[in-house]
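*Asks:* next input, structure requested:
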Amino acid sequence: MKKVLSVFLLFIFSFFFAQETPMFWQDIQNFKKLDQEHAPPKDAILLIGSSSFTKWTDVSDYFPDKTIINRGFGGSRLMDLNYYSEELLAPYQPKQIIIYCGENDLADNPNLKASEVVDRFKIFYNKIREKFPNIEVDYISIKYSPSRENLWPKMKEINKKIAGFMKKEANAEYIDITTVMQDANGKVRKDLFVEDMLHITPEGYRLWTSVMKPYMK
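*Replies:* Next comes the predicted model:
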């Protein structure tokens, strides 16, 4: 009887803990653990965003002359970057922040307006500026994943609006990776995506690198 009761109480505890634990909490704890084990370097380039960064585990090999801190966490949305902004920004003293995020906001809620996603980005951008008024802040355009073709029109609108916003900001750039991922006919190259048609291949990252390099501090 005691054993059954113990199992039941453990189940109840686990259930309520799961209900109270916000999404991506464990990812953030993992980042904290990494920072405790190895103090993050100063004047690094800080990557913040979703799975396109998370899966770029060998990003430092693509930029061997740069010091990079990768804080991408898979499935994250701009609303998550805002929720965890303190944890994502406070531990670091970067010379540059590069963001890739926004694609999952639409995937999570296709009814979102493009302007709502842009507003989420602006909120995060302003949070960065509160802590780092003068560093370089760049935004990588949303890629046109074949598995999310139904969202492309809104993605294009988001990219256009964020590009316009960044153009008006000091020490800020919009990095367009959409063109380099197209073929000679202007079609998205599906061969740059892995089987899920969402995440990109090493060749895709090589093309991203070719576009990003001129912007890297």
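
*Asks:* from here on, contacts and neighbour counts on C-alpha atoms
*Replies:* Noted.

*Asks:* run through the residues that contact the spatially most central residue of the chain.
*Replies:* In the chain, the C-alpha nearest the mean C-alpha coordinate belongs to residue 49, at 1.2 Å (Cα atoms, centre = their mean). With contact set as Cα atoms under 8 Å, 6 or more residues apart in numbering, residue 49 has these partners: 71, 72, 73, 76, 77, 78, 81, 99, 100, 101.

*Asks:* residue 70 too?
*Replies:* Neighbouring residues of residue 70 by Cα under 8 Å, 6+ apart: 46, 47, 48, 53, 54.

*Asks:* so it lies in a strand, does it not?
*Replies:* Yes - assessed by DSSP: H, G, I helix; E, B strand; the rest coil, residue 70 belongs to a strand.

*Asks:* can you tell me how far it sits from residue 110?
*Replies:* 28 Å (Cα to Cα, to the nearest Å).

*Asks:* quick check, nearest of the contacts of residue 70 to residue 177?
*Replies:* Distance to residue 177 across those (Cα to Cα) is lowest for residue 53, with 13.8 Å.

*Asks:* just checking, residue 198 touches residue 142?
*Replies:* No - under the criterion of Cα atoms under 8 Å, residue 198 makes no contact with residue 142, lying 11.6 Å away.

*Asks:* this one next, for a side-by-side:
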Amino acid sequence: MKPNMMMRHFYFLLLICILLFQCSSPLKKYELTAIRWEKDIQEFEKLDTTEKYLENAILFTGSSSIRLWKTIEKDMAPYPVIQRGFGGSTMSDVAYYIKRIVYPHQFRAVVVFVANDISGKITDKTPEEVLNLFTYIHRTIRNKFPGKPIYFIEITPTNSRWTEWPKIQKVNDMAKQFCQSRPNTYFIETASLYLGPDGKPNASLFAEDQLHQNWEGYKIWTKAIKDKLDATLK
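*Replies:* Next up is the predicted model:
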């Protein structure tokens, strides 16, 4: 092989290696924080072997607001559901496990809600990082289920994180634009429904921690989500 040809092959292989690294690296830096949820994911995998889920179910995944939704099956009826919320997970946690959460199932649509990436801590992500992770989740689901609808529930304004609301709102705005730019991808607007006349979060819709919804808050969520599903799935 001629030297010039060898160099071309070398640079081609180098480019492939770089691209592969870039494709696999977005989650590498989150691995140490994500593995704390390994037991929760293993519990989901046990359920996958013991429970029978309908192929037209709506798969809900994300953080504690999904996990704590005790009446989700009743509230979402007649839509059957697969509930896969875990702990106080972040978007990087969901991204890290998304294949193990979603790939074992047949379903009608996926609904994602994650609200812990921006909370006023030193470890907070930037809005751009959060969007990139949602983009990864979206792409990963699309790789196996190209035609399935994907929904992003708007991050809820809360009194406990009100100082961070401008950044959180930026995530919501960017996620909405992303959803509008992709086929079969929908943004479920909810934030305004949780604000009182003074423009601040309505405390009566939240638990004592002013972070998690109470049952009155879940009623609002239920209607907003079902209205969107009704409008886009039927």
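
*Asks:* returning to what we had before: what residue in the second structure is paired with the residue nearest to the centre of the first structure?
*Replies:* Applying TM-score structural alignment, one finds that residue 49 of the first structure aligns to residue 62 in the second structure.

*Asks:* gap between that match and residue 12 of the second structure?
*Replies:* Applying Cα to Cα, the value for residue 62 of the second structure to residue 12 of the second structure is 39 Å.

*Asks:* could you do residue 228 of the second structure as well?
*Replies:* As judged by Cα to Cα, residue 228 of the second structure and residue 12 of the second structure stand 46 Å apart.

*Asks:* one step back: columns distance to residue 24 of the first structure, neighbour count and secondary structure on top of the contacts of residue 49 of the first structure, output as TSV?
*Replies:* Formatted as TSV, the entries for the contacts of residue 49 of the first structure read as follows, by distance: Cα to Cα, whole Å; neighbours: other Cα atoms under 10 Å; DSSP: H, G, I helix; E, B strand; the rest coil:
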residue	distance to residue 24 of the first structure	neighbour count	secondary structure
71	12	20	strand
72	11	26	strand
73	8	21	coil
76	8	23	coil
77	10	25	coil
78	13	26	helix
81	10	26	helix
99	17	25	strand
100	17	23	strand
101	15	28	coil
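
*Asks:* can I get those residues in CSV including distance to residue 91 of the first structure?
*Replies:* CSV is the format used below for these (distance: Cα to Cα, whole Å):
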residue, distance to residue 91 of the first structure
71, 11
72, 15
73, 16
76, 19
77, 20
78, 19
81, 15
99, 17
100, 19
101, 20
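
*Asks:* identify, from those, the entry nearest to residue 134 of the first structure.
*Replies:* residue 99 (16.2 Å).

*Asks:* counterpart of that closest one in the second structure?
*Replies:* When the second structure is aligned by TM-score structural alignment, residue 99 of the first structure is paired with residue 112.

*Asks:* how far away is the aligned residue in the first structure for residue 37 of the second structure from residue 40 of the first structure?
*Replies:* Taking TM-score structural alignment, the alignment pairs residue 37 of the second structure with residue 24 from the first structure. For residue 24 of the first structure, the distance to residue 40 of the first structure equals 21 Å [Cα to Cα].

*Asks:* what of residue 104 of the first structure?
*Replies:* Counting by Cα to Cα, the gap from residue 104 of the first structure to residue 40 of the first structure is 27 Å.

*Asks:* which one of these two is surrounded by more residues?
*Replies:* Taking other Cα atoms under 10 Å, residue 104 of the first structure and residue 40 do not tie; residue 104 has more neighbours (19 against 16).

*Asks:* so what's the more buried one up against?
*Replies:* For residue 104 of the first structure, the contacting residues are 50, 75, 76, 77, by Cα under 8 Å, 6+ apart.

*Asks:* could you redo the last one with a cut-off of 6 Å?
*Replies:* Applying Cα atoms under 6 Å, 6 or more residues apart in numbering to residue 104 of the first structure gives the contacts residue 77.

*Asks:* you'd agree it is in a strand?
*Replies:* No - using three-state DSSP, the assignment for residue 104 of the first structure is helix, not a strand.

*Asks:* measure it to residue 151 of the first structure for me?
*Replies:* Distance of residue 104 of the first structure to residue 151 of the first structure, given as Cα to Cα: 10 Å.

*Asks:* how about the helices of the second structure, start to end?
*Replies:* For the second structure, helices defined by DSSP state H occupy the ranges 3-24, 31-34, 38-50, 64-67, 72-76, 91-102, 127-144, 165-180, 215-233.

*Asks:* hmm, who's touching the fourth one?
*Replies:* In this case it means helix 64-67 of the second structure. Residues outside helix 64-67 of the second structure that contact it (Cα under 6 Å, 6+ apart) are 85, 86, 87, 88.
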